[in-house]
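> below are the sequence and a predicted model for it; my questions follow.
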Amino acid sequence: PLGTPRRTVVGLDAGRLSTILAVLESRCGIPFAGLDVFLNVAGGMRVSEPAADLAVAAALLSAREDTALPPDMVIFGEISLSGALRPVGQTENRLKEAQKLGFSQAVAPERSKIELGDGMRVRKMPDLTTFVGEMFAAG
C-alpha cells in the first residue's frame, strides 16, 4: 500500500484546499486520494477570498490531466459544497483589470452580473462539473 499522500500548501488555507479536492472527487468523480498535492500561490501572496476557488481547481486539474489552460484566460468563482459556482463581488472590476493586464478571455460563474463587451470573451459556467467537462473534456 502507498503511504499517505502529501498536501503542501503555501499562500492558501489548507482547509480550503481540502474542501476543493473533496468537491472535485465527490461531484466530478476526479480522485486525488492517492496523489500528492503541492499548491503555492505565486509572489508570496496570501489568498483568503473564495473567488480563488475555481482558479485553484483549474490549476489542480491542469496539473493532474497534464493539460495547459490558455495563457490569456482568467478564472474566478466560489465553489460550493454541492459543486455549484457562486458569483463573487466586483465581477466587472475584476474583468476590467484582467483586460488591462492582457487577458482576453475569462471563466466566471453563470449568475455573475457581467456587462463587459469590449474584447473580453466571458464563458459562464453553472457548476464545477460543467467547467471540468468543457475545459478538460472530463467529468
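Nice, I can see it.

> only C-alpha atoms from now on, for both contacts and neighbour counts.
OK.

> what residues sit buried inside the helix or strand containing L17?
Using DSSP states H and E, L17 sits within helix 14-28. The neighbour-count check on helix 14-28 (16 or more other CA atoms under 10 Å) flags L17, I20, L21, A22, V23, L24, R27, C28 as buried.

> reformat those residues as TSV; add distance to V107.
Below are the buried residues of helix 14-28 laid out as TSV (distance: CA to CA, whole Å):
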residue	distance to V107
L17	20
I20	17
L21	20
A22	21
V23	19
L24	17
R27	19
C28	18
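
> which one among those residues gets closest to G133?
Proximity of those to G133, judged by CA to CA, is greatest for C28, which lies at 9.0 Å.

> so the closest one sits against T129, correct?
Yes - using CA atoms under 8 Å, C28 makes contact with T129 at a distance of 5.4 Å.

> here's the one I want to compare it with:
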Amino acid sequence: MSALEEMAGACERAMGPDRELDADIHIAVLVPADARRVDRLGGCVGYVASDGLYRSARDALRYTASIDAAMTLLDQYGVLMHLSDIGADGLPYARVGRPDLFEEPNIFTGISSGIAKDATPTSGLALALCAAALRARGAE
C-alpha cells in the first residue's frame, strides 16, 4: 500500500479535524521526495530535506477541516465530481475523477466514516475529499 493510500485511509478514519494529519499531508504532497518526517518536542511536526535543515509543517493548510484547503490537493491530479454529506449511506462522500487516466481506476472515492463529537459537517466533507484527492494523486 502506498503512503498516499495509507494517508487516505487515515483521513477516512479520522474523528474530526486533525492538525497532525494536516502536517503529514503537507509533507507528503508539498515537500521534496527526499525529505523525512521529524517529530519535535511539544508536538511540532516538520521535515528535514537533503540540505539538513529542519522546517516546520505548523503552517500546513487545514486540509482536514476546510473544503477549500482539501480542494488544493486536487491541483492537476483530478477534478471534483461529487461531494455530499449523505452520499455514502448517510456519511460524507467524495468522488474525484482523473480524466488523464485512460485505464481503470480513473475515479477515486473517499468516505468519512469516523465522524465523532469533534467533527463538523464541513470537516466530514473535507476528510472525504482529502481521502479521494490523495488516492487520485497516488494513481499512476
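Received the coordinates, thanks. Everything numeric in this text was worked out from a predicted model, so none of it was measured.

> quick one: TM-score?
The TM-score (TM-score structural alignment, normalised by the length of structure 1) is 0.23; 70 aligned residues with a CA RMSD of 5.8 Å.

> surely A94 of structure 2 meets A136?
No - contact criterion CA under 8 Å: A94 of structure 2 and A136 do not qualify, at 11.6 Å.

> what distance separates the start and the end of stretch 11-22 of structure 2?
10 Å (CA to CA, to the nearest Å).

> what is the helix holding L17 of structure 1 packed up against?
helix 53-65, helix 128-136 (3 or more CA pairs under 8 Å, 6 or more residues apart in numbering; DSSP states H and E).

> run a quick neighbour tally on I86 of structure 2.
12 (other CA atoms under 10 Å).

> repeat for R19 of structure 2
Using other CA under 10 Å, R19 of structure 2 has 21 neighbouring residues.

> about what we covered before: on contacts alone, who are the packing partners of the helix or strand just after the helix holding L17 of structure 1?
Counting by DSSP H and E, the next helix or strand C-terminal to helix 14-28 of structure 1 is strand 37-40. When contacts are defined as 3+ CA pairs under 8 Å, 6+ apart, strand 37-40 of structure 1 packs onto strand 7-10.

> could you rerun that using 10 Å?
strand 7-10, helix 14-28, helix 53-65 (3 or more CA pairs under 10 Å, 6 or more residues apart in numbering; DSSP states H and E).

> out of the ones you listed, flag the one nearest L95 of structure 1.
helix 53-65 (14.3 Å).

> do a quick rundown of the strands in structure 2.
Taking DSSP state E to define them, one finds strands in structure 2 at 36-39, 45-48, 54-56, 79-88, 91-97, 107-111.

> now these in JSON lines, with distance to T122 of structure 2?
Below are those laid out as JSON lines (distance: least, CA to CA, whole Å):
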{"stretch": "strand 36-39", "distance to T122 of structure 2": "28"}
{"stretch": "strand 45-48", "distance to T122 of structure 2": "24"}
{"stretch": "strand 54-56", "distance to T122 of structure 2": "26"}
{"stretch": "strand 79-88", "distance to T122 of structure 2": "9"}
{"stretch": "strand 91-97", "distance to T122 of structure 2": "9"}
{"stretch": "strand 107-111", "distance to T122 of structure 2": "13"}
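
> mind checking the longest helix of structure 2?
helix 121-138 (DSSP state H).

> from the contact counts, what lies against it?
Using 3+ CA pairs under 10 Å, 6+ apart, helix 121-138 of structure 2 is in contact with helix 3-13, helix 19-30, helix 67-71, strand 79-88, strand 91-97, strand 107-111.
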